[in-house]
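Undergrad: return a 3D structure for these sequence lines:
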Amino acid sequence: MYAVSQKYKAAMKQPVQQFRIRGTIDNNRGTVLSFTDKNVLNFRVANQCTASSTLKIGGVYVGELSAAFTGLPAWFRWNPYQEGTVITAYISRRLADDTWEEIPLTPYTMSTMEKTAFGWETVAYDNMSKLDKAYDGQAFSGSIYDMATLACSLCGIEFGMTRAAVQALPNGTYSYFVLYPENDIDTYRDIISYLAQLIGGFATIDRSGKLVFRCFSTAATDTVSSEHRLTGAKFSDFRTEYNRIICYDKVQEKQLYCKVPELVGTYMDLGTNPFLQYGLPAKKTELLQTILYALTSYSSDDATSDTAHALHYTPFTASMFADPAYDLGDVIAFTGGIAPDDTFGCIMSYTWTYHGEYEIAGYGSDPTIDWAKSAEDKALSGLSSTLDAQQMHYYNYTNAARIFMGTDSQKTVVSLRFISTKTTQVNFFAEIKLQSETTETDTDDQYICTDGILTAAYYLGSEEIGRVRPQWTLQDGVHTLHLFFHFSVSGTTTEEFSVRFYTQDCTITIDAEALNATMEGTFLAGEGTWDGIISAEDFLDTPIFTDPADMKMHIKQTTVSESRQNPVTTGITDKITLSVTATEMTFGSISESISNSLADTRFLIDAKNNKGTYDNSITISDGVYQLSDQSVSGCIQKTADLSDSSITGITSLECTYTGLVFVQYSYDGSTWTEQAAMADFLQTDLDALYSGMTTARTIALRIWLEGNATLKEFAINYTL
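TA: Got it, this is the predicted structure:
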């Protein structure tokens, strides 16, 4: 409810009420018309915050003004373009002491204008309509405040809440929301709708034309008795209460479900909210539980029920005196007449007509009926889950690197990790193209070629399964092998299926991507959790010859060490030291540099441990840089040192930011490039950026923030 005086509230209950209206019509082209009562033939405002059937959070409805004016200049031309023609109105009420108190209405932008014999008629909409701008794939991440501010700025409207006000809302302090890329978002109004779901409320345009979030309240803002309800009041015989909430998780392909101990209640279905897809399952459940607490009588899992905190709205419709002081979401306590005791109704839609009636309505659904319906829905959902589990699932495997096996050796060539949810049957198929070389003897009078033998064995974990080992007799050349194996697993378990090859009198080579395998079965789910074990095998494909022949050679030590940096790691070096006895021969160490993506490292600017220097206009809050005064710009500066001789180039540029962020760079610290938008800088030619550096191999960076921009992290990734 708009903040009015006690005299105003007292006048709202009087049997005789008097209003007057004034306002302006501004076409944003230098013409501003004023109007009063004498110019207004009709003036009607309508809006709502939820669907016209039941309470749903996430409402983002457009407010509408229908008006007819007379006595205004015929030469006036409305502006149909982006800035539009704005109608701003003020309503004054006469108080008991013959003074007048004025309240503003929401500004509306004209959509149509038609001339009539009496003047002209118009339909106008509030600034929520400006959010119907087509969504262009803009990345959204961070807190609700940051994302709402960004969406509003992209659509040319203002966000009317402070960061502190948003943080006071449910989930308002969480700063790691990320928009899931596979979503059904068409416009920026969809973005705001999903953000409104996160706080358990709705979004609307306030009386200054700014976007605000509102939660559904439990405290009554006014009491209306039967004598103040004019005609046609209706009240349901039930109250809508909530005890469950569901949201579909596309990542896990299942419903997230939370509840509180209330025995009977209806449920809130969020559909597929794209901001609740990323993160650990426990965190997503926690965020969902916070939304449910905003709707129920519970504030935590271990709290007791507090009925004063619960939403317990009675669906209703009523007509009252036309007072525009009420807002969407206001709770009215109805007394007397046909209203049941303790009847609380929430204004979820209204139609206010100047010098007419004020028609309001609240919606809801019967918890008893919804409970029965949800049980049926749950059965259908269970059937759907059962059918999904019975579908065939596939696990594929391809060797990423070349596989070599010497004669009389063994090696695991296929490894597949899987989870079974119940006892099931599994089939394994593989096709392998390999090169075989056998042992040959060539003398003066004969040529002897010994056939090689290749044997396969199947393992489940460390235990061999299967009674027969497939075996092939190989000659020199290329061979294509096919494997098939059928086995069963019992109950819910995590297993690793592998195939091991054994060679005899031959060597084999399997080129990269020449081994392709598939495992199929029902009641299989995921690949399981990595147990932290890394299996590594290595070989020397160049033989080492020694003389005399009886000299013995021993591998003294083999080490593989990994040193992790933040956030990626350095290279891995495999060293073998050979100790030779019997003769005075010394072998040096054999050092092999193993190519691994863990060798990538980075230069970093962030708001925690790698801050650099920044202007006084920039502050750090919640781990991000932001401007303390949005009317000025600010700069963060730091120099990247890439002078290490092992650095061979820049592999990528990364930045986590929102809003207007620009970049300058300099190779010598004195000559700077023109400011470039961060999105453009991230597409810079990396080879050119690296080769442009002087022999000092340094690059100085200036990152500029403007308006409500934020910066969490900037990185230059390079390879050692």
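Undergrad: going by C-alpha atoms from here, please, whenever you check contacts or count neighbours.
TA: OK.
Undergrad: just checking, what packs against the strand of greatest length in the chain?
TA: As assigned by DSSP state E, the longest strand anywhere in the chain is strand 698-719. Under the contact criterion of 3 or more C-alpha pairs under 8 Å, 6 or more residues apart in numbering; DSSP states H and E, strand 698-719 touches strand 600-606, strand 624-627, strand 634-641, strand 650-666.
Undergrad: got CSV for these, with mean neighbour count and distance to Ile510 too?
TA: Converted to CSV, those look like this (neighbours: other C-alpha atoms under 10 Å; distance: least, C-alpha to C-alpha, whole Å):
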stretch, mean neighbour count, distance to Ile510
strand 600-606, 21, 29
strand 624-627, 23, 50
strand 634-641, 19, 43
strand 650-666, 19, 31
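Undergrad: in TSV: those, plus distance to Trp352.
TA: Conversion of these to TSV gives the following (distance: least, C-alpha to C-alpha, whole Å):
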stretch	distance to Trp352
strand 600-606	51
strand 624-627	41
strand 634-641	47
strand 650-666	38
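Undergrad: which of those sits closest to Asp186?
TA: Ranking these by distance to Asp186, with C-alpha to C-alpha as the measure, places strand 650-666 first at 20.3 Å.
Undergrad: and the closest one, what does it pack onto?
TA: By contact count (3+ C-alpha pairs under 8 Å, 6+ apart), the secondary structure elements abutting strand 650-666 are helix 144-155, strand 676-677, helix 678-681, helix 686-691, strand 698-719.
Undergrad: got the buried residues for the helix or strand following the first one?
TA: Heading C-terminal from helix 144-155, the first helix or strand you meet, by DSSP states H and E, is helix 163-167. Going by neighbour count (16 or more other C-alpha atoms under 10 Å), the buried part of helix 163-167 is 166-167.
Undergrad: and this one, please, so the two structures can be compared:
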Amino acid sequence: MHLTTKRFQEVINQPSRKFSWSGKLYLRDGETIDFTDKEILKGTGYIQRSCSGSSELELGSVYASEFGLSLFTNMDRYRLERAQISLRYHLHFDDGNQESIPMGIFEVSEANRSKKRLELKGYDFMLRFDRPISISETFGTAFELLTFICERCRVQLGMSEAQVLILPNGTEMLSIYPEHDIETYRDLLHYLASTLGSVALIDRYGRLVLKQYGITPVTLIEAKHRFDSSVSDFKTYYTAINSTNMKTKLAEYYALEQDTGLTMNLGVNPFMQLGLTEKRERMCQRLLEAVSQISYTPFDATTIGNPSLDPADMIVHLYEREAVQGLITNIEYKINGKHRISGVGKNPNYAQSKSKHDKNLVGILNKIESEHLIVHSYSNSKAFDLSTEEIPIIRIDFASDKETEALFNASILLDVRTSTVENKKQVSLLPITSGSDPPVESIMYEMIEEKEVPTKVIVTFILNHERIDYHVPIETYSNGQHVLNLFHPLSNLQEKTMNSFSVMMCLESGNVHIEKDHAIAAISGQSLGTTEVWDGKLEMTEWWSKVTLNQGMLYQRKLLEGFQIGLHQPQANIFDESVSRYVPNGLALRGWKESVSTEVENV
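TA: Okay, the predicted model is just below:
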């Protein structure tokens, strides 16, 4: 539940209250646009948040929140590409004051224009974690792993180290084994949240937080606060967990002495596979302690609305003076409308008999048969002179027949010519005299010393047209010849796809020359197929030098120039053409005559 004042909670539960909504649009060009209730089409605004599925409680869920609304505006919808929107709820008090709470920050994914309004739809920052993961093994504390995930996906972490340590298994050193099914950072976040007995959410400020299911009610919802509701006739509670051990290929069963409730299936968790058997048992027992504290009654209700409520909050419904606890797993805020909250859960009385084997997870692991190691090599066919602008030095296109991994290695011979700067300094010298000569004053001389400025080479990797900005090698060289060695792992290569890996290089100062065949590289791995047939796509890189206008060209008051790119069927032509051009003020350019011969060669 979002932290509010006591006065806010008193007024929000009154039969009559005055409130309003507002928001801000943050465009990619830096412009900020404010809007209020007047610009929102009535009945179109909503915010949906979830922390579990539609039938059963889950641990480690990573659901994204969604928003949608229509604005009366003439704004060009194309300006909203990659835009962000923040929404706020304002509760007005009788004395004229108001209390505002944030309702979330979202990224616009769809913007559709109708005649008079702009329809927007988007999701919170949870989708940023849908990036292919570049590692196969890692270890660290839970806080270190959360920080690592947030830095890679550019999402702020909304928890301190102390808040992570109090979570179940928050003090354990965690690691993952290389054979796992983690493909994205969102998968990694799912397993990490499950290990910590919590769910992953993006809070109202756009930060990642891990939250445990609430066990203490945060508010009371009476009959006068509900429009309609339905409550189950059973309580959902857990007395056991099921976790699969990949070493033994068995689903281990941990339960309380009074095992009468549901069993929460944790499946295969890569963070709970390595280490001693005692460590795995200790971690599972902590999760069992956390899960066994959950007890609630599933429900579904439409209420007058309390925007401070969040998923995973425990609330109390009052039915004919009977207090019934409910756990919110899904909540939908209607802008200027009703709010709908629900809590899903299964009936322990109809739960199937528990077994130590999970039919979905127990069995033989699918092993990939060994294959030959395939190497795609590269060597530069022309020389390069590096500058302050990035230029592609290496590019390798390759196909992956299966989901696989590969390694990139390169060795580049650099001919470095550093620049120098003059350093002037004053030096005091005494002339040579004999002992009988009278003392003389020192003579000041100005000395000029040339100081070498080291050359810094910056390397950027690009995989499938996406810059790898978390690993940018930088090397500093002195004058002479040097060897630059590069390495980068290529993880989660998709099945039956073409891949492209490029190396871009630039300088901060100095000059670097790479001779022909001095940049050699290779990508090696299994299940790497040969390149497919040409698909008709051309990729070109061209540099245009600056055009300097001299005084003679200024006589031409209108200087127009352009170029076109297109397909042309070559034909054998021989032509002879004479061109003369005259310009104002009596100046004439000499006519010239040029003969060009072209021929078509069959390839």
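Undergrad: quick one: which of the helices and strands packed on strand 698-719 of structure 1 is nearest Gly356 of structure 1?
TA: Proximity of these to Gly356 of structure 1 was assessed by C-alpha to C-alpha; the nearest stretch is strand 650-666, lying at 45.0 Å.
Undergrad: hmm, who's touching that closest one?
TA: Defining contact as C-alpha atoms under 8 Å, 6 or more residues apart in numbering, one finds that strand 650-666 of structure 1 is touched by 140-141, 146, 150, 672-678, 681-682, 686-687, 690, 699-719.
Undergrad: and it, how far out from the chain's middle?
TA: How far strand 650-666 of structure 1 lies from its chain's middle: 21 Å, per C-alpha atoms, centre = their mean, to the nearest Å.
Undergrad: just want the angle from it to helix 144-155.
TA: Strand 650-666 of structure 1 runs at 70 degrees relative to helix 144-155, counting by axes from the mean of the first three to the mean of the last three C-alpha atoms, to 10 degrees.
Undergrad: can you give me the strands for the stretch 1-150 of structure 1?
TA: If DSSP state E, counting those that start in this stretch is used as the criterion, the strands of the stretch 1-150 of structure 1 fall at 19-26, 32-36, 40-48, 64-69, 86-94, 100-104, 108-115, 120-125, 141-142.
Undergrad: which residue numbers in structure 2 go with the shortest one?
TA: So the one you mean is strand 141-142 of structure 1. In the comparison with structure 2, strand 141-142 of structure 1 aligns to the range 139-140 (TM-score structural alignment).
Undergrad: over to the fifth one?
TA: Mapped onto structure 2 using TM-score structural alignment, strand 86-94 of structure 1 spans residues 84-92.
Undergrad: nearest spatial neighbour of Pro270 of structure 2, skipping sequence neighbours?
TA: Counting by C-alpha to C-alpha, 6 or more residues apart in numbering, Pro270 of structure 2 lies nearest to Ile176, which is 5.1 Å off, once chain neighbours are set aside.
Undergrad: what's Ala111 of structure 2 aligned with over in structure 1?
TA: Checking TM-score structural alignment: Ala111 of structure 2 goes with Met113.
Undergrad: which residues are in contact with its match?
TA: Under the criterion of C-alpha under 8 Å, 6+ apart, the neighbours of Met113 of structure 1 are 78, 120-123.
Undergrad: repeat that for Ser16 of structure 2.
TA: For Ser16 of structure 2, no residue counts as a contact, taking C-alpha under 8 Å, 6+ apart as the criterion.
Undergrad: measure Arg262 of structure 2 to Leu71 of structure 2 for me?
TA: That one is not Arg; residue 262 of structure 2 is Leu. 46 Å (C-alpha to C-alpha, to the nearest Å).
Undergrad: does Leu288 of structure 2 belong to a helix, a strand or coil?
TA: Secondary structure of Leu288 of structure 2, reduced to three states by DSSP: H, G, I helix; E, B strand; the rest coil: helix.
Undergrad: that one contacts Ala240, correct?
TA: Yes: at 6.4 Å, Leu288 of structure 2 and Ala240 qualify as touching, with contact defined as C-alpha atoms under 8 Å.
Undergrad: identify the contacts common to these two.
TA: Residues touching both Leu288 of structure 2 and Ala240 comprise 254-255, with contact defined as C-alpha under 8 Å, 6+ apart.
Undergrad: mind checking the end-to-end distance for stretch 123-139 of structure 1?
TA: Across stretch 123-139 of structure 1, first to last residue, C-alpha to C-alpha, it's 34 Å.
Undergrad: now swap in stretch 105-120 of structure 1 and tell me
TA: Distances were taken as C-alpha to C-alpha; on that basis the terminal residues of stretch 105-120 of structure 1 are 21 Å apart.
Undergrad: tell me the buried residues in it?
TA: Across stretch 105-120 of structure 1, burial judged by 16+ other C-alpha under 10 Å covers 105-111, 113, 119-120.
Undergrad: so how far is that stretch off the chain centroid?
TA: When C-alpha coordinates are averaged (C-alpha atoms, centre = their mean), stretch 105-120 of structure 1 and its chain have centres 41 Å apart.
Undergrad: next, count neighbours for Tyr188 of structure 1.
TA: Residues contacting Tyr188 of structure 1 under the criterion other C-alpha atoms under 10 Å number 22.
Undergrad: please apply the same query to Phe235 of structure 1.
TA: Per other C-alpha under 10 Å, the neighbour tally for Phe235 of structure 1 reads 19.
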